[in-house]
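A.B. asks: Kindly return the folded structure for what I paste below:
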Amino acid sequence: MDLFKEVMIWKRTGETSAVRYSCLQDMLTGKYAIQSADFFRLPIEGEQFRIFERQFVELLLDVSPRDRCMWFESPEEAITAHDHDFSVDTKNKPIQA
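C.D. replies: Model (predicted):
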């Protein structure tokens, strides 16, 4: 059965910025994966949350997270791997190639 618990994890990355990790916990295995990471900076735009929520659901429905995501024993491990895989620098902004 495909049951997942959504776990939101926030990390402040500066005085006016933060990243929200949309983490999933697989209810069968207890392991964690990052579904997506959303970057925020003041001032927050009105549509920003709605767009991120829609993207979260679209990702969940498009392909099972069990097939798409890498799974880890802890949320911290999942975040570290996600940041590494997506080349996020110490300020948690994607690095431009």
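A.B. asks: Please make it C-alpha for all contacts and neighbour counts, starting now.
C.D. replies: OK.
A.B. asks: The top helix by length along the chain: what's the following helix or strand?
C.D. replies: As assigned by DSSP state H, the longest helix anywhere in the chain is helix 48-62. Counting by DSSP states H and E, the next helix or strand C-terminal to helix 48-62 is helix 65-68.
A.B. asks: Next, the buried residues of that following helix.
C.D. replies: Buried residues in helix 65-68, counted by 16 or more other C-alpha atoms under 10 Å: Pro65.
A.B. asks: and this one, so I can compare the two:
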Amino acid sequence: MNDSRLYKLINVFRRISAEKAIVYRCFELIPEGGFVVQSADWIRLPVDSDAMRQHERQLWEFFCEEAPEQRSGPSASIEEAIAAFDAEFGN
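C.D. replies: Got it, this is the predicted structure:
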């Protein structure tokens, strides 16, 4: 199937502490608009390069396996999409 939908990847960061953060992997749907969160990656110091590579690989595996908006419905704003993701997955 040839899906011509376009997506814009947006990384949104939340600092949890001086040693922890979350990177929300968000997509903007183009041209219809709306935002979805594909995943949220926890980053801890010291940074583990193997874990970072795994986060990146998982992002693209999820993206290729299923359209991001099929995992969760689009939200009108990126903040709403992150709040919905956190509510569902407990971040």
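A.B. asks: one step back: the second structure: matching residues for the longest helix of the first structure?
C.D. replies: Matched against the second structure by TM-score structural alignment, helix 48-62 of the first structure falls on residues 51-65.
A.B. asks: in the longest helix of the first structure, what counts as buried?
C.D. replies: 52, 56, 60.
A.B. asks: Go through those residues and name the one nearest Glu45 of the first structure.
C.D. replies: Phe52 (11.8 Å; C-alpha to C-alpha).
A.B. asks: what about Ser39 of the second structure, how many neighbours?
C.D. replies: Neighbour count for Ser39 of the second structure, taken as other C-alpha atoms under 10 Å: 21.
A.B. asks: So it sits against Phe27, correct?
C.D. replies: No. Counting by C-alpha atoms under 8 Å, Ser39 of the second structure sits too far from Phe27 to count as a contact (10.0 Å).
A.B. asks: shared neighbours of these two, which are they?
C.D. replies: Here Ser39 of the second structure and Phe27 have no joint contacts, going by C-alpha atoms under 8 Å, 6 or more residues apart in numbering.
A.B. asks: Having no further points to raise, I will conclude here.
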